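>>> Provided below are the primary sequence and the corresponding predicted coordinates.
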Amino acid sequence: MVPIPLVYILSLLLIVIFLIKLHYFNRSSTKKNLPPSPPRLPVIGNLHQIGPLLHHSLHSLSQAHGGPVMLIHLGSVRTLVISSAEAAREIMKTKDLLFANRPDVKMWRRLLCELKEVSVAPYGEYWRQVKSIMVLHLLSNKKIEAHREVREEEIAIVVDTIKKSCNSVNMSDLFVKFTNDVVCRVTFGKKYSEGESGNKFRKMLSEFFEVLGGLYLGDMVPQLAWVDWLSGFNAKVERVATELDEFLEGIIEERLRKQSASNSGGCGAGGCEDFVDILLKIQKNDSIGVNLDRLAIKALLLDAYTAGTDTTATVLEWTFTELLKHPSVLKKVQDEVRMVLKGKQQINQDDIDNMSYLKAVLKETLRLHPPLPTLVPRVASQDVQVMGYDVAKGTRVIINAWDIARDPKVWDEPHEFRPERFLDCTIDFKGHDFDLLPFGAGRRGCPGIPFAMATNENLLVNLLHKFDWELPNGGKEDDLDMTERPGLTIRKKFPLMVVATPCSS
């Protein structure tokens, strides 16, 4: 008998061990109760099924293959898609701590100051401290009231612009300019909307939102990272990030020079400190227990600006669009505004609080048109179960707030604009009711809701009080194009053009 070489015996033994391990691995995998998932292709996963409007694509996939909880693969990135209030509650309340982190995306790091923004910072002590700074010194009710004069001055400019318009008014552009000017004055102490520098600033911010909402293949399919380089996307991200950094650096340096020259804390618009002053003062005092370095200051300034402009303008645009699409609703809300004000020129918060139909109109707009329909993604920090399904550590989570707010099990005629549904309904958008999540909920819910709604409500009341509205050239409501435009926030594809007639009352 020929002896079998030892190397063959060892090789055979290794193969047997490998097969046994493979068997047990597969058997343990089959025990996992994974969420339903659509079929996927090698390498790209389900990317080929995602169109330019993510919320619509995820809705279609959930209807066909998933349901309220669905697992898809965006390239190599496991992604849990949530499409029901019950599942959203489990993510954002019951197990909120396990989903409190954001994905670490290379593009986000470059654009968002190494993830030092409140919106994307890793969950932990730094995030808690800088969020507290944002809320206390920019977004609190006290600060919102302190900046009332800024809002009133900018609203007066909008009203004057409309009065001087000879023909139709581009309300989409007007809303963007208004929100930009309010937030810039509160944050930076001055506006950046006029002249050549204003054009450069608007172009820079437009490109910022464009790349931030773009498809970054390198994050999802590392094998295709070369496409981002070849298409010029990486170069554009780098250029936009550099321009933003130089802009923010210039603001900080200018303020430091002014403070040094005057030997005082400086002062923003309206005779009160702006956010730049406050952050520099906090850095100097070094009393918050976290290192508020120059990059962190830039991150908070960028966060204050980006979170308060495009999203707010989007809500105003869709609210006005829906009002013009539904003339009976427009008349009803105008009648309420004019009855409450009774000819008053000065509008206070008590007046607005008595306008229940106006608030219902805004809620219905936020239901149908959440500015960030899929919210900001989260990530599972450990293996966890969601609605009985096993979810692996590192899985990203997308909550389709747009889909949840159109659930026919919750909402009658969910695709219809009917503000009346909120007159006798306790559901609100502040993060306690998971049937309506335009601003998210839980630890990572948007802290700027009071600021945004004060801006929205005050401008809308003034416009409804002072003008009557119609579409240009005798247009009818059916002529209004409601097509959405892809992007970080979901705006109208075509600008809203209207004709305003000053009200004589």
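The structure has been received and is ready for your questions. Numbering: from 1, shown residues only.

>>> only C-alpha atoms from now on, for both contacts and neighbour counts.
Noted.

>>> Leu34 reaches Val391, doesn't it?
Yes: contact criterion Cα atoms under 8 Å: Leu34 and Val391 qualify, at 7.1 Å.

>>> neighbour count: the two, which is higher?
When Leu34 and Val391 are compared for neighbours, Val391 comes out ahead with 24 against 18, by other Cα atoms under 10 Å.

>>> contacts only, for the more buried one.
Leu34, Pro35, Ala380, Asp383, Val384, Gln385 (Cα atoms under 8 Å, 6 or more residues apart in numbering).

>>> check it against this one:
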Amino acid sequence: MDITVGKTLFLLVCFILSCFFIISTTRSRRKKILPAAATPPGPPRLPIIGNINLVGKNPHRSFADLSKTYGPVMSLKLGCLNTVVITSPEAAREVLRTHDQILSSRGSNNSINSINHQELSLVWLPSSSPRWRLWRKLSATLLFSPQRMEATKALRMSKVKDLISFMSESSEREEAVDISRALFTTTLNIISNILFSVDLGTYDQLKKFNVFQDTVIGVMEAVGNPDAANYFPFLRFLDLQGNSKKMKDNIERLFRVFRGFINAKIAVKSLRNNSKDVTDSDFVDALLHLTEGEEAELNTNDIEHFLSDLFTAGTDTSSSTVEWAMTELLSSPKTMAKAQTEIDHVIGQNGIVQESDISKLPYLQAIVKETFRLHPPAPLLIPRKAESDVEILGFMVLKDTQVLVNVWAIGRDPMVWENPTQFEPERFLGKETDVKGRDYELTPFGAGRRICPGLPLAVKTVPLMLASLLYSFDWKLPDGIVSGDLDMEESFGLTLHKTNALHALPVKKRVIS
């Protein structure tokens, strides 16, 4: 449905039912009235729609601007949805640590509900759910434990080597590369090999429609884009913005891929007639063991939903972060040169960047942190929901309120950072600040019990890909583009992408072994 037509219909329906909402709101106020001073401040509200008109196409930016007036704990009324936006490290600490248990629930939205994902998903299940605890346990033990990280190190190195080989071929042809597609293919193959033991991506098709990348981005947009049904649940059947349809279409594409691998593995097991043989098994093999027997813990539908969480989060965020880092470095040639000098000094000539080298590259690590600060993968994190009334920095947040932690705004707060809009990796040198959920001025992966389970993989993959690109090549922009004019426009979804993909020409610095 055309966006303009959808908005018009949405507003029309809202005003037709205005009397209903005025009556409902009045009754709700009679039930529970708190002192005005106890609730977080916020902008004036329009009848019925509340503050929906202030959301805009980039809510993280709109909310950051509003917080300059209304403070770090700000209240918004988005139709029927009470929302509190957090925009300071102190308030983030209250949400992510002090009151983590009360605020660890999720308020799933219309797109998620349209596929019943809220009942099966690691991301959207309540943390009190036995299924959530099972998913978390499986993630921690079979995917992201230190032992599994070590066991899959050779795989990550192999896939990054494939990336460098592709870049080398492009360099020989003097062709600019779609950095976004290339990086996504690399992270896609890392994840697909961990899950299925196969490559799902190919560099030969970068110029064609990349079904996996566009599908993953489609899922993220369907979940993250503003949706009238999230503000007025009675409008769900209309799907005014088309988010539910977009979600169903894209998730079904992913599920078809998953079913193919699951069915193939089941068939192989049947032929072997030995379901307990786990030799050379991958993550899906391990999950399928849990579907067996009379007391099976899982079924294949559960597995498909779990895989969709791992697949979308694991591929999209890491590749997007490296693309943003390359964009910032191409905009600042001196910073790129400084990083390359450090890498050359540590690795030497005709070598290969190893994961073990990253700890010896403090400036590269600072570049990664600075990229996370300016371009956090999930600018508002995943929405939380208050399970009971809770006080944050002296303000009362009511039960069932949606709580958004605006890490994008915190990363650009002049009260926290000097020259907050400038890309200056030097700010992290000599400091212990990290991205692992203990420093609340920099929490791109969240913190507490809802911290991203894939963090151990991301903090290895992102710097390895970036260091390898900077070590093996010098980089030039296509003709007619200068570093000062590089496009930084963002497209908002659950994750934040460059609107226009970065294209750059790799210039080989040394023999690629």
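Right, received. Where do you want to start? Since the model is a prediction, treat every value here as computed from it, not as a measurement.

>>> out of the contacts of Val391 of the first structure, which is nearest to Lys409 of the first structure?
Pro35 (21.2 Å; Cα to Cα).

>>> what's the match for that closest one in the second structure?
For Pro35 of the first structure, the aligned position in the second structure is occupied by Pro40, per TM-score structural alignment.

>>> element containing its match, please.
Per DSSP states H and E, Pro40 of the second structure falls between elements, in no helix or strand.

>>> now do the contacts for it.
Counted by Cα under 8 Å, 6+ apart, Pro40 of the second structure has contacts Val73, Met74, Ser75, Val84, Phe395, Met396, Val397.

>>> what does the fifth one correspond to in the first structure?
When the structures are aligned by TM-score structural alignment, the residue of the first structure matched to Phe395 of the second structure is Tyr389.

>>> count of neighbours near that match?
Neighbours of Tyr389 of the first structure (other Cα under 10 Å): 16.

>>> from Pro68 of the first structure, how far out is it?
Taking Cα to Cα, to the nearest Å as the measure, Tyr389 of the first structure and Pro68 of the first structure are separated by 11 Å.

>>> then Leu22 of the first structure?
From Leu22 of the first structure to Pro68 of the first structure the distance is 32 Å (Cα to Cα).

>>> more neighbours: which of these two?
More crowded of Leu22 of the first structure and Pro68, by other Cα under 10 Å: Pro68, with 21 against 12.

>>> hmm, Ser62 and that one touching each other?
Yes: taking contacts as Cα under 8 Å, Pro68 of the first structure lies within contact range of Ser62: 7.0 Å.

>>> equivalent range in the first structure for the host helix or strand of Val85 of the second structure?
Assigned by DSSP H and E, Val85 of the second structure belongs to strand 81-86. Per TM-score structural alignment, the counterpart of strand 81-86 of the second structure in the first structure is residues 77-82.

>>> and the matching stretch, how far from the chain's centre?
19 Å (Cα atoms, centre = their mean, to the nearest Å).

>>> strands of the first structure, residue ranges please.
Here the first structure has its strands, by DSSP state E, at 69-74, 77-82, 169-170, 378-379, 384-386, 389-391, 396-399, 467-470, 484-485, 491-492, 497-502.

>>> how about these in JSON lines, adding distance to Ala121 of the first structure?
JSON lines is the format used below for the strands of the first structure (distance: least, Cα to Cα, whole Å):
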{"stretch": "strand 69-74", "distance to Ala121 of the first structure": "22"}
{"stretch": "strand 77-82", "distance to Ala121 of the first structure": "20"}
{"stretch": "strand 169-170", "distance to Ala121 of the first structure": "36"}
{"stretch": "strand 378-379", "distance to Ala121 of the first structure": "11"}
{"stretch": "strand 384-386", "distance to Ala121 of the first structure": "22"}
{"stretch": "strand 389-391", "distance to Ala121 of the first structure": "23"}
{"stretch": "strand 396-399", "distance to Ala121 of the first structure": "15"}
{"stretch": "strand 467-470", "distance to Ala121 of the first structure": "43"}
{"stretch": "strand 484-485", "distance to Ala121 of the first structure": "28"}
{"stretch": "strand 491-492", "distance to Ala121 of the first structure": "26"}
{"stretch": "strand 497-502", "distance to Ala121 of the first structure": "39"}
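
>>> looking at these, spot the one closest to Lys95 of the first structure.
Short answer: strand 384-386, nearest of these by Cα to Cα, at 8.7 Å.

>>> please name every helix or strand in contact with the closest one.
The contact analysis (3 or more Cα pairs under 8 Å, 6 or more residues apart in numbering; DSSP states H and E) places strand 384-386 of the first structure against strand 389-391.

>>> picking up where we left off before, list the buried residues of the match of strand 81-86 of the second structure.
Val77, Arg78, Thr79, Leu80, Val81, Ile82 (16 or more other Cα atoms under 10 Å).

>>> and it against the second structure, how far off on average?
After superposition onto the second structure, stretch 77-82 of the first structure sits on average 0.3 Å from its aligned residues (mean Cα distance after the TM-score superposition for the first structure).

>>> tell me which residue of the second structure matches up with Glu152 of the first structure.
By TM-score structural alignment, Glu152 of the first structure lines up with Met157.

>>> and that match, how many neighbours does it have?
There are 19 residues near Met157 of the second structure, going by other Cα under 10 Å.

>>> the one 5 residues further on now?
Neighbours of Asp162 of the second structure under the rule other Cα under 10 Å: 17.

>>> for it, which non-adjacent residue is closest in space?
Thr186 (7.8 Å; Cα to Cα, 6 or more residues apart in numbering).

>>> so what's that neighbour up against?
Lys159, Val160, Asp162, Leu163, Gly201, Ser319.

>>> can you lay out the residues you listed as a markdown table showing distance to Tyr231 of the second structure?
Output for the contacts of Thr186 of the second structure, formatted as a markdown table (distance: Cα to Cα, whole Å):
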| residue | distance to Tyr231 of the second structure |
| --- | --- |
| Lys159 | 43 |
| Val160 | 43 |
| Asp162 | 45 |
| Leu163 | 43 |
| Gly201 | 38 |
| Ser319 | 32 |
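
>>> how about the match of Phe395 of the second structure, what does it touch?
Asn33, Leu34, Pro35.

>>> can you match the residues you listed up with the second structure and say which hold?
Compared against the second structure with both residues aligned by TM-score structural alignment, their matches' Cα atoms under 8 Å, these retain Asn33, Leu34, Pro35.

>>> could you check how far Val223 of the second structure is from Lys68 of the second structure?
From Val223 of the second structure to Lys68 of the second structure the distance is 27 Å (Cα to Cα).

>>> more neighbours: which of those two?
Val223 (22 against 12).

>>> that one and Arg450 of the second structure, how far apart?
Relative to Arg450 of the second structure, and taking Cα to Cα, Val223 of the second structure is found at 18 Å.
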